[in-house]
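> I'd like to go over a predicted model; first the sequence, then the structure.
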Amino acid sequence: MPEIPTVLFVCVHNAGRSQMAAGYLRALGEDRVRVLSAGSEPADTLNPVAVAVMAEEGIDITASTPRPLTGELARQADVVITMGCGDACPVFPGKRYEDWELADPAGQEIDTVRAIRDDIKDRIAALLDELR
């Protein structure tokens, strides 16, 4: 049986982009992928607009909480996907890295956050195809 890959999503606050990506990958990847997320400067709570737009897709991310990025989390990952955390994201040899240029949903109107969500969904679908 092949090993299950681990994907780590990292953004600054771990309250919007990375949480939406993690929610999609958990939902669409089912038990074929292990999912982690973290932030270089984690917020206290999730972005409520991100929670709302994911609920529109039938994905509940309310149980998730922003958490700090640690070297241990990065070492657990096979794939590290960054979203605007820049130099704060550690780099470990042997890991696959991708940087997804996505607007930060913090403080944005719901239609803008929906567009970010839809972009993330497309990227997650492509990622799942690559991981298979």
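Arrived safely.
> C-alpha from now on. contacts and neighbour counts both.
OK.
> hey, where'd the helices end up in the protein?
17-29, 48-56, 71-76, 110-131 (DSSP state H).
> Distance to residue 4 for the ones you listed - can I get that in CSV?
Below are the helices of the chain laid out as CSV (distance: least, C-alpha to C-alpha, whole Å):
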stretch, distance to residue 4
helix 17-29, 11
helix 48-56, 25
helix 71-76, 12
helix 110-131, 10
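> any idea which of those is most buried?
Comparing these by mean neighbour count (mean count of other C-alpha atoms under 10 Å), helix 17-29 ranks first with a mean of 23.
> So which elements touch that one?
Helices and strands touching helix 17-29, by 3 or more C-alpha pairs under 8 Å, 6 or more residues apart in numbering; DSSP states H and E, are strand 6-11, strand 34-39, helix 48-56, helix 110-131.
> need these in a markdown table with distance to residue 80, can you?
Formatted as a markdown table, the helices and strands packed on helix 17-29 follow (distance: least, C-alpha to C-alpha, whole Å):
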| stretch | distance to residue 80 |
| --- | --- |
| strand 6-11 | 5 |
| strand 34-39 | 9 |
| helix 48-56 | 21 |
| helix 110-131 | 12 |
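> what about versus this one:
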Amino acid sequence: MSEKKRVLFLCTGNSCRSQMAEGFAKTLGTDPSVEIMSAGLDAQGLNPMAIKVMQEDGVDISSQESTTVTEEMVASASLIITLCDHADANCPATPATAERRHWPIADPAQVSGSDAEVLAAFRDARDEIKDYVFGLVNDLRSGEEF
């Protein structure tokens, strides 16, 4: 039996993008032998707007927790996916046993403007993340190793 695979979604604050990726990965049917985690370089709490736009898409992330990445999380990961340039540049060293990918998603929490403009930015980030996660899930189902 092979060792359990662990996917770590990493962002700056673990409040929006990595939380959405974790929610989609758990909901879209990754193999039970794959553990899904998310963390931030500095946990900033779960963003209510991220919860809202995920609920619009039928995914409840309200019980997920914002956590700060630890060396143990990085060391145990089979695949580390950064979702912002800051996390990509400042991620702790990736162990030789892990693959690393970068999904450059704009931070919807940094958008200013009307409520409608901010909501649109969160929806755009959600939809882009969903596309990436669909690709990841399909890779896992087709037996792609990482």
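Structure's in. What do you need? Since this is a predicted model, take the numbers as computed values, not measurements.
> What TM-score do the two superposed chains give?
The TM-score (TM-score structural alignment, normalised by the length of the first structure) is 0.92; 131 aligned residues with a C-alpha RMSD of 1.5 Å.
> closest to residue 97 of the first structure out of the helices and strands packed on helix 17-29 of the first structure?
When these are compared by C-alpha to C-alpha, strand 6-11 sits nearest residue 97 of the first structure, at 9.7 Å.
> and the closest one, which stretch of the second structure?
Here strand 6-11 of the first structure aligns to the second structure at residues 6-11, judged by TM-score structural alignment.
> contacts for that stretch?
By C-alpha atoms under 8 Å, 6 or more residues apart in numbering, the residues outside stretch 6-11 of the second structure that reach it are 17-19, 21-22, 34-41, 69, 73-74, 76-84, 86-88, 91.
> now stretch 111-118 of the first structure
Against stretch 111-118 of the first structure from outside (C-alpha under 8 Å, 6+ apart): 17, 20, 49, 50, 53, 54, 102, 103, 105.
> Skipping adjacent residues, who's closest to the fifth one in space?
The reference is to residue 53 of the first structure. residue 114 (6.0 Å; C-alpha to C-alpha, 6 or more residues apart in numbering).
> which position in the second structure aligns with that neighbour?
Aligned partner of residue 114 of the first structure by TM-score structural alignment: residue 123.
> Could you check how far that match is from residue 17 of the second structure?
11 Å (C-alpha to C-alpha, to the nearest Å).
> Residue 81 of the second structure now?
11 Å.
> related to what we said a few turns ago, could I get the contacts of stretch 111-118 of the first structure in TSV, plus columns for distance to residue 122 of the first structure?
Listed next are the contacts of stretch 111-118 of the first structure as TSV, based on distance: C-alpha to C-alpha, whole Å:
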residue	distance to residue 122 of the first structure
17	13
20	12
49	19
50	16
53	15
54	14
102	12
103	15
105	17
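> now, among the residues you listed, which is nearest to residue 121 of the first structure?
residue 20 (8.5 Å).
> check contacts around that closest one.
Residue 20 of the first structure sits in contact with 50, 51, 54, 61, 117, 120, where contact means C-alpha under 8 Å, 6+ apart.
> Go through the residues you listed and say which is closest to residue 92 of the first structure.
For those, the nearest to residue 92 of the first structure is residue 120 (24.2 Å; C-alpha to C-alpha).
> Out of the helices and strands packed on helix 17-29 of the first structure, which gets nearest to residue 94 of the first structure?
Across those, closest to residue 94 of the first structure is strand 6-11 (C-alpha to C-alpha), at 13.3 Å.
> Before I go, just wanted to say thanks for your time.
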